[in-house]
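Visitor: mind looking at a prediction? Sequence and model below.
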Amino acid sequence: MGLAGVAGALQGFAVGVGEHEDLARERALSDDGDESIVPEAHGLNPMVGLRGSRGRGHLLKISAPARIVKIPWANILRPMRWVTSLGALALVMALLHRVTAGGPLEARATLALGFLLLAALVGGEVARRVRVPRILGYLLIGFGAGPAWLRLVRADELQALQFLADAGLALIALAAGAELTLAALRAGRTALLRLTTGAVAFPFVVVTLVAWSVSPWLPIATHQSWHDRLAVALVLGTLAAAASPVVTTAMMGELDARGPFARSLLGVTVAQDLAVGVLFTLVLLVSKPLVSPGAVKLGVAGVAGLELVGSLTVGIVVGYLLGQYLHLGQRRTALLLVAAALLTSEIARALHLEPGLIALAAGFYLANFSREGERVRSQLKHASVPAYLVFFTLTGAALQLGALAQLWPWVLLLIGLRIVSLRYGLLWAGRHPDVTPVLAREGWLGLISQAGWALALAQLARRAFPEWGVSLETLVVAMIGVHEVAGPICFRQALVRAGEAGEGEGTHGGEAALGGVGGAGAASGTGVGPGGVWQQP
């Protein structure tokens, strides 16, 4: 071979190696990322390089006989670090739990709070990695460490920390109230009324009728007369209609869901709780002539009404004072809001009111009758994560699910009835043209959660019916606990189906929540097309 032939061969070699398309087509080098690398040798057929295919060199792929596998030890061990951290925290807390058994309550409560928050942070990260809501991780960590299970935190310590749980509840409820605007409520009032009616009337009627029909076998009403059993069924139906604006707000904040679907569900949950407060008072009044003499304390009906009206009134006053103070130009708005939440907690305890309703009314006043509404909403976003951590961790530690061991068939029956009735209640609401199809189909998933006001009403029911109120409260608290755990998962699924979940979790696009109305407003969640429920002012 002469110099010309050698030059032609080298030229073919250069062309063959330099052709990226040929390399990609022949898959000369196989790389599966971090999992494996398959080395392959590439040769040149000099005859083809000299004479074939218009002077272009062709590659001969020689597969490697062996496969080199890189084991991603870091990826394997990373999940174990979180489990190890939780185990180490539990061991340390178990040791300190035994050592400090005779210490002052304040010191033990402070130690318990620090342990719970550290463990909840780890649990929230684990929950995020397995693609479930963080607040569910907080709840489960609190429940696991609380008196109901591992008993790393004592009941008296939780009681001492209750004011912090109430403050966290108030801060979240303040954010919920600040999301409600009169302009939006007026724009979607027909759909909101229709959705609230379906979400309250259907569970109330279905649960009441079924509970009354099976009441001869219901453990808490077996030995009661049929009049008393009807009162039990009415109370169960009333509490089945309650919802949780706090969980709704927390999920909206965690998933950064500010679209019309999420805002509509928030409005429905607030309306549900207000309607259930009125309905509970009416049920107690109706039960008086039905039940046996002395079976109901009618004064509790007045207490329930006063608690509802008093909480809303005090909340408006708190909102007015807070707005006036913010108008003075205070810069540390977030710190002031935290102080207001602590103050709300103490006011509620002193006056025997509901801190969530007080803060809800205060937030609503600030959003609609104060110039500081937007400023408050912005600052509450920064303070929301610590509030979620404190409230849901302490709430999880206080969960009482022991009744499930004896009453689980009845709990599952009542929960199933509530879920099915919510489903068909919103489908009924969707028959109105002002209710978007996505709300009618998926909205029931966002109304599963219960907390706060439902627990307060369960305590009032115990006081109203002294003979069987304790058993009734035990059953209702077990139901609320299950709803509180399952609700965040269902709400997240509702947001995903509606296309409003953050972090790229949507499946149908933002316009699904608008009933098929597209445009920039639909994509950003800042407006609702014709027939929508929520419209931004």
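Guide: Noted; the coordinates are in hand.

Visitor: for the rest of this, base every contact and every neighbour count on C-alpha atoms.
Guide: Fine.

Visitor: and for Ile358, nearest residue in space, chain neighbours not counted?
Guide: Among residues not flanking Ile358 along the chain, Gly315 sits closest, at 4.0 Å (C-alpha to C-alpha, 6 or more residues apart in numbering).

Visitor: wait, that neighbour touches Gly356, no?
Guide: No - using C-alpha atoms under 8 Å as the test, Gly315 is too far from Gly356 to be in contact (9.3 Å).

Visitor: burial check on the spatially closest residue to Leu427 that is not a sequence neighbour, number of neighbours?
Guide: Excluding its sequence neighbours, the residue lying closest to Leu427 (C-alpha to C-alpha, 6+ apart) is Ala440, at 4.9 Å. Neighbour count of Ala440, defined by other C-alpha atoms under 10 Å: 20.

Visitor: then this one, side by side with the first:
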Amino acid sequence: MNLKSVETLYELKQWLLLNQASNKELYIVGLLIVFALFVVLLTKKYRVPIVVGYVFLGILFSVSIIEQLPFLSDELKEWYGYSVESFDYVADLALAFIAFTIGSELSIRILKSLGKKIALIVVFEAVGAFLLVTGAMLAFGQPFYLALILGSIASATAPAATVMVLKEYNAEGNLTSTLLAVIGIDDAVALAIFSFAEPISLIKASGSGELSIMNAFFEPLLEIVGAIGFGILLGYISVKFIIKIEDKTKKVLTLVATVIGASAVAVALHLSPLITNMCVGFAYRNFAKKNPGVAEDMETMTIPLYAMFFILAGTKIQIMQITKGSFVIIALVYTLSRVIGKVGGASLGATLAKADPKIKKYIGMGLLSQIGVAVALAYTVQRDFVDLPEVGTLVFNILLFTTAITEVVGPLSTKYAVTKAGEIHN
């Protein structure tokens, strides 16, 4: 760093101090958390998924809405936009714990017991959504790089909403067991598809660099293998250490240090933080001789983090853009083609695996929810396409717009599936 850069940083620091930037950011955090409490109260009362409430709260506080308020000065509007953008690290932290949670749901014992049947369903539903969305986007005249990005993100399924419905109604049976296994593995497959698709899209969108077998296949493969190896190794060391600790404070700090540290090292080594933390969670689930005893603490600790993550995700939505007819068409085509790909692919995989008739018929209806990893991947697109912000903004808006739909329809379709399968016992 040269002298001129140091002087510039010093001037920026002085300017931030004089204008009390940290205080203004604290005001915004306090305001959003208070409103998040009201969102929880309302969503619980009317039985709406909390995540939907968070996203809509974020939309109400989006920069595009704040900029239209006539009683705010231009200076306050600029400060608000700057402050919201400065919270990107919250997304990184939340995504790290989301990936860890996904990995902790993957049990080697369950994977072995279900074997070929689960593998076929997962591959066909994930690849089916990927191919159908990509093809639909191309058919509607979208650029190849955008179609490829949206197709790869479409392969992801959110486990949280589905699991909550199954627990709420005490669902038990073949469909329930298969569904739990599929949603546990699905995001791992989606992350692998995205890791191959995104570099290709970036090269095509930027027009810089040549597409070769090296940067289209071997480099993403090396990133995936490296992230898997590092994540499992770090998770193994961490979980062996944590099960020897009795003190609750030490346990929680060990877990937090492991997850955040894994993300930091992964970024430094140019590996995927999502795959790395997913493998850390996988190691915690499968290599511990006894329960580490941190699940409840982590769930409690991450409540405000996830709330801020989804609220801030909502603030990224550009209202003026999503009200355009062209945007609505793209979003609806994406949603419809993803649903057909998921439901059709899952049913085809179950048929080829000779699964029970009720699994063939209803398995796809439990795979529609998409918030979580899909938003995480959209954040990744925003970060990696920093030189092409319009691409990241469009992908993010499409994902949040369609997620708001699937987070309402998804739980309802899951309930319908297990009800028709006769597996509800409440």
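Guide: In hand now; what should we look at? The structure presented is a predicted model; accordingly, all values stated were derived computationally and were not measured.

Visitor: corresponding residue for the residue nearest to Ile358 of the first structure in the second structure?
Guide: In the second structure, Gly315 of the first structure lines up with Gly231, judged by TM-score structural alignment.

Visitor: any idea how far that match is from Glu125 of the second structure?
Guide: Per C-alpha to C-alpha, to the nearest Å, Gly231 of the second structure is found 26 Å from Glu125 of the second structure.

Visitor: how about Asp74 of the second structure?
Guide: Taking C-alpha to C-alpha, one finds Asp74 of the second structure at 48 Å from Glu125 of the second structure.

Visitor: of those two, who's got more company?
Guide: Glu125 (31 against 12).

Visitor: for that one, what is the corresponding residue in the first structure?
Guide: Aligned counterpart of Glu125 of the second structure in the first structure: Ala199 (TM-score structural alignment).

Visitor: list the residues that contact its match.
Guide: If you count contacts by C-alpha atoms under 8 Å, 6 or more residues apart in numbering, Ala199 of the first structure has them with 241, 272, 421-422, 425-426.

Visitor: show me which of these is closest to Val92 of the first structure.
Guide: Of all the contacts of Ala199 of the first structure, Ala241 has the smallest distance to Val92 of the first structure: 42.4 Å, by C-alpha to C-alpha.

Visitor: that older thread, contacting residues for the match of Gly315 of the first structure?
Guide: So Gly231 of the second structure contacts 262, 275-280 (C-alpha under 8 Å, 6+ apart).

Visitor: now, these that are in helices?
Guide: 262, 275-280 (DSSP state H).

Visitor: how about TSV for those residues, with distance to Gly141 of the second structure and neighbour count added?
Guide: Below are those laid out as TSV (distance: C-alpha to C-alpha, whole Å; neighbours: other C-alpha atoms under 10 Å):
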residue	distance to Gly141 of the second structure	neighbour count
Ala262	40	24
Ile275	32	31
Thr276	35	34
Asn277	36	35
Met278	35	32
Cys279	38	30
Val280	40	33
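
Visitor: out of the contacts of Gly231 of the second structure, which are shared with the first structure?
Guide: By both residues aligned by TM-score structural alignment, their matches' C-alpha atoms under 8 Å, the contacts of Gly231 of the second structure still in contact after alignment to the first structure are 275-280.

Visitor: which helix or which strand is home to the residue nearest to Leu427 of the first structure?
Guide: helix 437-442 (DSSP states H and E).

Visitor: still on that earlier bit, compare the contacts of Ala199 of the first structure with the second structure and list the overlap.
Guide: The contacts of Ala199 of the first structure retained in the second structure, by both residues aligned by TM-score structural alignment, their matches' C-alpha under 8 Å: 241, 421-422, 425-426.

Visitor: for Ser370 of the first structure, state which of the residues you listed is nearest.
Guide: The nearest member of those to Ser370 of the first structure, counting by C-alpha to C-alpha, is Ala241 at 32.1 Å.

Visitor: tell me the spatial nearest neighbour of the closest one, not counting adjacent residues.
Guide: Distance criterion C-alpha to C-alpha, 6+ apart; nearest residue to Ala241 of the first structure, sequence neighbours excluded, is Val200 at 4.8 Å.

Visitor: do Gly364 of the second structure as well
Guide: Spatial nearest neighbour of Gly364 of the second structure, excluding adjacent residues (C-alpha to C-alpha, 6+ apart): Val343 at 3.9 Å.

Visitor: residue in the first structure paired with the one you found?
Guide: Using TM-score structural alignment, Val343 of the second structure lines up with Arg423 in the first structure.
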